[in-house]
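Visitor: No letters, just coordinates:
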């Protein structure tokens, strides 16, 4: 018997996704945006109506599409997470450093995690992209 979903828990989860200080994007298998949290809105300047259903590659032309598709294909095929660290690739999406006075970087360095989101039948039909601001660590490491 499937677990009963409590609507209050869904609201809590949605609040958490909107309020955490990391970027969250959920993509369908055609790379169209289905979820775009407030971190992404604040740093990109794009609202939910501007991104929902649009191709990630149209919204963020700086993304290396071939590289990103290979990463996602691996996540889908293996059903496991994949990572990209700022040392390998400074960012996925180009955001300005939001600490311009105290910060010593022109853009936000990012660590990225790609998570497979499987249906109840086990098929990966969505990918969750989590973007972490790694600017402070990058600036510190680059300064030493």
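Guide: All right, it came through fine. This one's a predicted model, so the numbers in the text were calculated from it and none came from an experiment.
Visitor: okay, CA-based contacts and neighbour counts for the rest of this
Guide: OK.
Visitor: the helices in the protein, which residues?
Guide: 7-19, 38-44, 48-51, 56-59, 65-78, 135-143 (DSSP state H).
Visitor: Out of those, flag the one nearest residue 107.
Guide: helix 135-143 (7.9 Å; CA to CA).
Visitor: Quick check: buried residues in that closest one?
Guide: 135, 136, 138 (16 or more other CA atoms under 10 Å).
Visitor: With stretch 59-78 instead?
Guide: 59, 63, 71, 72, 74, 75, 76.
Visitor: Second structure follows, compare the two:
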């Protein structure tokens, strides 16, 4: 195999991984236009990558908590650092339905999110990467545990 063939294969594998990973992946330019929208995002939003490409994220998904998310994105860009959100801070960023509607108790998918700056060769932030993690099972388990602890405390108080 030639070096060009190897590079092409590696690019194909990388693109396939980005498309199929069980994590939402969105890449935005600094005007918040969508550059990458992977399969997870397509499946849960109902919008294809071609529908959202080069569209402003806040126009594409008007239900986003825009002022809050803009602050997060601006902080990531200005300080050139990763920022994080937890479902305990904000249960969801993208209002996706529960991925397990039959067995799950939550109305929406609980999410953690990581926002990473993507720098160019000059070290300046050129794009932003949003990684959205489905933590619905974790959130439901923690909520069930909290409820069980409250019930146990009530039972102890009666005896």
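Guide: Yep, that arrived. All values reported here derive from a predicted model rather than from experimental measurement.
Visitor: Mind putting the helices of structure 1 into TSV with distance to residue 94 of structure 1?
Guide: Conversion of the helices of structure 1 to TSV gives the following (distance: least, CA to CA, whole Å):
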stretch	distance to residue 94 of structure 1
helix 7-19	20
helix 38-44	8
helix 48-51	16
helix 56-59	11
helix 65-78	14
helix 135-143	12
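Visitor: what about those, which gets the closest to residue 86 of structure 1?
Guide: Here helix 135-143 is closest among these (CA to CA), at 7.4 Å.
Visitor: give the contact list for the most centrally placed residue in structure 2.
Guide: Centroid check for structure 2 by CA atoms, centre = their mean gives residue 132 as the closest residue, at 1.5 Å. Residue 132 of structure 2 makes contact with 23, 24, 25, 111, 112, 113, 114, according to CA atoms under 8 Å, 6 or more residues apart in numbering.
Visitor: count of neighbours near the last one?
Guide: Right, the one you point to is residue 114 of structure 2. 15 (other CA atoms under 10 Å).
Visitor: How about residue 129 of structure 2?
Guide: Considering only other CA under 10 Å, residue 129 of structure 2 is surrounded by 21 other residues.
Visitor: re the thing from before, nearest approach to residue 90 of structure 1 belongs to which of the helices of structure 1?
Guide: With CA to CA as the yardstick, what comes closest out of the helices of structure 1 is helix 135-143 (8.9 Å).
Visitor: The closest one: average distance to aligned residues in structure 2?
Guide: Following superposition, helix 135-143 of structure 1 is found to deviate from structure 2 by 0.7 Å on average (mean CA distance after the TM-score superposition for structure 1).
Visitor: Could you name the helices and strands sitting against that helix?
Guide: Packing partners of helix 135-143 of structure 1 (3 or more CA pairs under 8 Å, 6 or more residues apart in numbering; DSSP states H and E): none among the helices and strands.
Visitor: re earlier: narrow the contacts of residue 132 of structure 2 to those that are buried.
Guide: 23, 24, 25, 111, 112, 113.
Visitor: End to end on stretch 14-27 of structure 1, go ahead and measure it.
Guide: Start-to-end span of stretch 14-27 of structure 1 (CA to CA, to the nearest Å) is 16 Å.
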